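# Show me how the following folds:
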Amino acid sequence: MSLASIGQGALAARTVAAHRDSPTACDKQKRGLQVVTLLQKNWQDLIKPNKLDVQSGRDRSRVATLVAEPLERGFGLTLGNALRRVLLSSLQGAAVKTVQIDGVLHEFSSIPGVREDVTDVVLNIKEVALRLHSEGVKRMVLTKEGPGPARAKDIETSSEVEILNPEHIICHLDQDASVRMEFTADVGKGYVAAERNRTEDAPIGLIPVDSLYSPVKKVSYRVENTREGQILDYDKLTLTVETDGSVTPEDAVALAARILQDQLSVFINFEEPKKQVEEQQHPELAFNAALLKKVDELELSVRSANCLKNDNIVYIGDLIQKTEAEMLRT
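Here you go, the predicted structure:
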C-alpha cells in the first residue's frame, strides 16, 4: 500500500469522525429552542393579574378605583409608582394658553365692575376644562353683562371645542358692568409655565396663562397583601384616579400603560418566537360508489347468494365489513 493511499484513508476517517462529532442543524435548532424556553421563563412564570376590577365613583367619567391582583411581591409598588407618574405627566389634554381682556393691559390691573382682580380671573380661567376635537390653536370669546357670575358655559366656542365644566365661575359682575375676554387654547401635555406661552410679537394686553394640559387631576395608589392559593404574600394594587372628564379614569390608565409599554420596548433585545400551532392533517377518504351496489348484481352462485341474504347482507358495503371468520360461519 502506498503512502498516498494511507494518507487519503486517514483523512477520510478524520472527516467522518469530525462530521459525527459536529452538531447537526437539528441539534443547533434544539439548543436554540432550549435557550428561548429559558428566556421565556423569566416572564412567563411570573404570576399575572386575572383581570382589572374597575369600581366607579360618584361620577364614572371622572372618578374610579382600579384594582389589579395578584401581582408578584414588589410589583405593586413598581407598577403603581410608574403608572402614577405617567398619568400625571404624559397624557395629552387641552388647556387655555392666553387671555386678552378688553381694557386690561396686564395681569396686575383691575376690571371695572368686576369683583375679582385680573390675577384671580386668570386663576379661574386656568381651571376651565376643555376637550378639543382637532389639533391647532382654537379661539374662544366670553361676553357677559352684569349683574351675576360669568361662567364657563358663557364662553362662545366652535364645534371643535367642548366645555367640560360649564358651571365653573370665572368672575362676578356688578350692576351695569360688562366684560369681554378672548382666549386661545391648544393641545399639549404636562405643565407649561406662562412664560413659555408668551411670544415676542404678542400684542399689548395679551396675558399668558399657565397651562396644565394633563387630563388627570389626582392619582393615588396603595399596595396590600393578597392571597393566591396557599401563598399569602402576593401584591394587590389599588389605583384611584380622578380626571377632568375629557377622558375616563379607565382609559387614562390604559393610555399610561401603553406609553410605558412603548418606552420599555427599546430595552428588549430579542424577538419572541411565534407560536406555532400544529394542525393535524386528516386526509379525506374518497367515497367509492361501488359500495352501494347490491350483492344481487354480483355473479354469485345460488348457494352463496342465499347465504348472504340469510345474513342480511344486502350491499357490497355490508359485505366488506365482515371478517373472514364471520364469512366462514355464514
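# switch to C-alpha atoms for all contacts and neighbour counts from now on
Fine.
# where do the strands sit along the stretch 201-330 of the chain?
Secondary structure of the stretch 201-330 of the chain by DSSP state E, counting those that start in this stretch: the strands cover 206-208, 211-212, 216-228, 231-243.
# want to put them side by side, so please do this one too:
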Amino acid sequence: MDQQQTFHIKQEEAKDGYGRFSIEPLAQGYGQTLGSAIRRVLLSSLPGAAVTQVTISGLKHQFGTVKGVQEDGVDLLLNLKKLRVAYSGDKPVKLELSAKGPGEVTASQIKTPAQVKITNPDLVLAHLATSQTKLDIDMQVETGSGYSPAEDRKTNKVGLIPLDADFSPVKRVNYKVEETRVGRLTNYDKLTMEIWTDGTINSADSLKKAAEIIIGYFGQVVSPSTAAAPVPTQSIAGSQSNSLTIEELGLPTRIANALSKNGYENVSDLLSADKAELAKVRNMGEKSIKVIEAALKEKGISWEG
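So this is what the prediction gives:
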C-alpha cells in the first residue's frame, strides 16, 4: 500500500469530555507511530487556562485558616486547583468570589469576565459555618501549556499565594493498534484513540490541534526556511515528570489531602518515599498505594519505592 494513501478517521463515540476515534487503514507500523506521537502531544502541548495565584481574605499563607470556613488553607487551595476555565486570551484575567454563609460555596458563584467560562460550576470550593462567615477570593487566570509549578511564581507579597497550574485541557489518552483488512490483505493497522478532556475543549478539537502541532514541527523539517515555527510549549514528559504536583496526578481528594498534609507536594517526593512507610500515614493504606501506583503508571512513571 502506498504509505500516503488516504485513510479514514471516524468518531465512534462522543460524550461530554470524552471521544473515541478510529483511524484506518494505515501502513503496517504507522498505527504505533501516529498513536504514540499524538498521545504525547495531547498530554503535554495543548494550550489551556488555569488559576495561577490567589488572594484569600484572612489567609496569609497556605497553612493558615479562615474563621468559620470548614476547609483549611491547604484544602481551599486544592479545591481551587480543580477549577477548569475556558479562556484563550493572551493577558491574565481576574476572577472574584464573594460568598456569605451558612452553606457550601461552589464555582458557579465566581464572577467572571465575558470571555471566561467555568466548565465545572458545580465544583464545591468551601463550606461556611454561620451567617457571619464570609469568604472573599481574588484569582488570576493565565493561559499556557503543560504545567507550571508554583515555585515559578514565588512572591514576597503577604497573602498572595501562587498555585501549581495545570494548563492541559486533556486529562487522559489511551490508544491501541489492531490489524485491519483491506480486501484480502490484513497487514494494515487500525488505530483506536480514546481522549478524555476537562470540558474546556471537546475531544475532536483536541485531536485536530494535536495534529496541527505535529504538522508544524514536521513542516519545519521539510522546509526550514519557509515553514512557520511552532509555538514553544512546556512539556511534562521525560525527567520533568518528577516535578508534577500531587494534584496533577488526579488522585482522589482524600489521598491528595493526606499526601499534602504530610509534606508530599510532587512526584519526586513520592518516588523517594518507601511504600510501606507511606501506607502507614493517616488516611492512607495499601489500597491508597495501589491507586497512587496506577496514577503514576498513567503518566508513564515507575515507582520502585
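# Adding mean neighbour count and distance to L123 of structure 1, write the strands of the stretch 201-330 of structure 1 out as JSON lines.
What follows is the strands of the stretch 201-330 of structure 1, written out as JSON lines (neighbours: other C-alpha atoms under 10 Å; distance: least, C-alpha to C-alpha, whole Å):
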{"stretch": "strand 206-208", "mean neighbour count": "22", "distance to L123 of structure 1": "11"}
{"stretch": "strand 211-212", "mean neighbour count": "24", "distance to L123 of structure 1": "11"}
{"stretch": "strand 216-228", "mean neighbour count": "17", "distance to L123 of structure 1": "16"}
{"stretch": "strand 231-243", "mean neighbour count": "20", "distance to L123 of structure 1": "19"}
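# Just list the residues touching Q3 of structure 2, thanks.
Shown in contact with Q3 of structure 2 (C-alpha atoms under 8 Å, 6 or more residues apart in numbering): 26-27.
# average distance between the helix or strand where I137 of structure 2 lies and structure 1?
Element membership for I137 of structure 2 (DSSP states H and E) is strand 134-145. Following superposition, strand 134-145 of structure 2 is found to deviate from structure 1 by 0.7 Å on average (mean C-alpha distance after the TM-score superposition for structure 1).
# Read off where that strand ends up in structure 1.
Using TM-score structural alignment, strand 134-145 of structure 2 lines up with residues 178-189 of structure 1.
# tell me what the strand holding I137 of structure 2 is packed against?
If contacts are counted by 3 or more C-alpha pairs under 8 Å, 6 or more residues apart in numbering; DSSP states H and E, strand 134-145 of structure 2 sits against strand 47-56, strand 93-100.
# Residue in structure 1 paired with V182 of structure 2?
Using TM-score structural alignment, V182 of structure 2 pairs with E228 in structure 1.
# Its match: what's it in contact with?
Contacts for E228 of structure 1 (C-alpha under 8 Å, 6+ apart) come out as 70, 234.
# Tell me the spacing between it and F183 of structure 1.
Using C-alpha to C-alpha, to the nearest Å, E228 of structure 1 is found at 54 Å from F183 of structure 1.
# How about A82 of structure 1?
A82 of structure 1 sits 35 Å away from F183 of structure 1, going by C-alpha to C-alpha.
# Which one's more surrounded, those two?
The neighbour comparison of A82 of structure 1 against F183 (other C-alpha atoms under 10 Å) goes to F183, with 22 against 14.
# And the lengthiest helix in structure 2, what does it pack against?
In structure 2, taking DSSP state H as the definition, the longest helix is helix 203-222. Identification of packing neighbours for helix 203-222 of structure 2 by 3+ C-alpha pairs under 8 Å, 6+ apart yields strand 18-27, helix 30-44, strand 185-197.
# As TSV, the ones you listed with distance to T130 of structure 2 would be great.
Listed next are these as TSV, based on distance: least, C-alpha to C-alpha, whole Å:
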stretch	distance to T130 of structure 2
strand 18-27	40
helix 30-44	42
strand 185-197	37
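# Can you check which of those gets nearest to K157 of structure 2?
Relative to K157 of structure 2, the nearest member of those by C-alpha to C-alpha is helix 30-44, separated by 31.0 Å.
# rewinding a little: just the residues contacting the strand holding I137 of structure 2, thanks.
44-57, 68-69, 87-101, 128, 166-168, 233-235.
# In ChimeraX, select just the buried ones from those.
Entered in ChimeraX, the line below selects the buried ones among these, by 16 or more other C-alpha atoms under 10 Å:
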select :44,45,46,47,48,49,50,51,52,53,54,55,56,68,69,87,93,94,95,96,97,99,100,101,128,166,167,168,233,234,235
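# Residue in structure 2 paired with V241 of structure 1?
With TM-score structural alignment as the criterion, V241 of structure 1 lines up with I195 in structure 2.
# any idea how far that match lies from P102 of structure 2?
Separation of I195 of structure 2 from P102 of structure 2 (C-alpha to C-alpha) stands at 39 Å.
# now K91 of structure 2
35 Å.
# Repeat that for K134 of structure 2.
Taking C-alpha to C-alpha, one finds K134 of structure 2 at 9 Å from P102 of structure 2.
# now do K176 of structure 2
From K176 of structure 2 to P102 of structure 2 the distance is 50 Å (C-alpha to C-alpha).
# cool, and T55 of structure 2?
Using C-alpha to C-alpha, T55 of structure 2 is found at 21 Å from P102 of structure 2.
# K60 of structure 2 reaches V158, doesn't it?
Yes - when contacts are counted by C-alpha atoms under 8 Å, K60 of structure 2 is listed as touching V158 (6.0 Å).
# Compare neighbour counts for those two and give me the winner.
Between K60 of structure 2 and V158, K60 has the larger neighbour count (other C-alpha under 10 Å), namely 17 against 10.
# which residues sit in contact with the more buried one?
Residues in contact with K60 of structure 2 (C-alpha under 8 Å, 6+ apart) are 158-160.
# and the equivalent of it over in structure 1, helix, strand or coil?
The equivalent of K60 of structure 2 in structure 1 is L105 (alignment by TM-score structural alignment). Here L105 of structure 1 is recorded as coil under DSSP: H, G, I helix; E, B strand; the rest coil.
# Contacts for stretch 122-141 of structure 1 next, please.
Contacts to stretch 122-141 of structure 1, defined as C-alpha under 8 Å, 6+ apart, come from residues 93-96, 99, 107, 152, 155-158, 160-165, 168-171, 180-187, 209-212, 244-246.
# one step back: minimum distance to V192 of structure 1: which of the strands of the stretch 201-330 of structure 1 has it?
Of all the strands of the stretch 201-330 of structure 1, it is strand 211-212 that lies closest to V192 of structure 1, at 5.1 Å by C-alpha to C-alpha.
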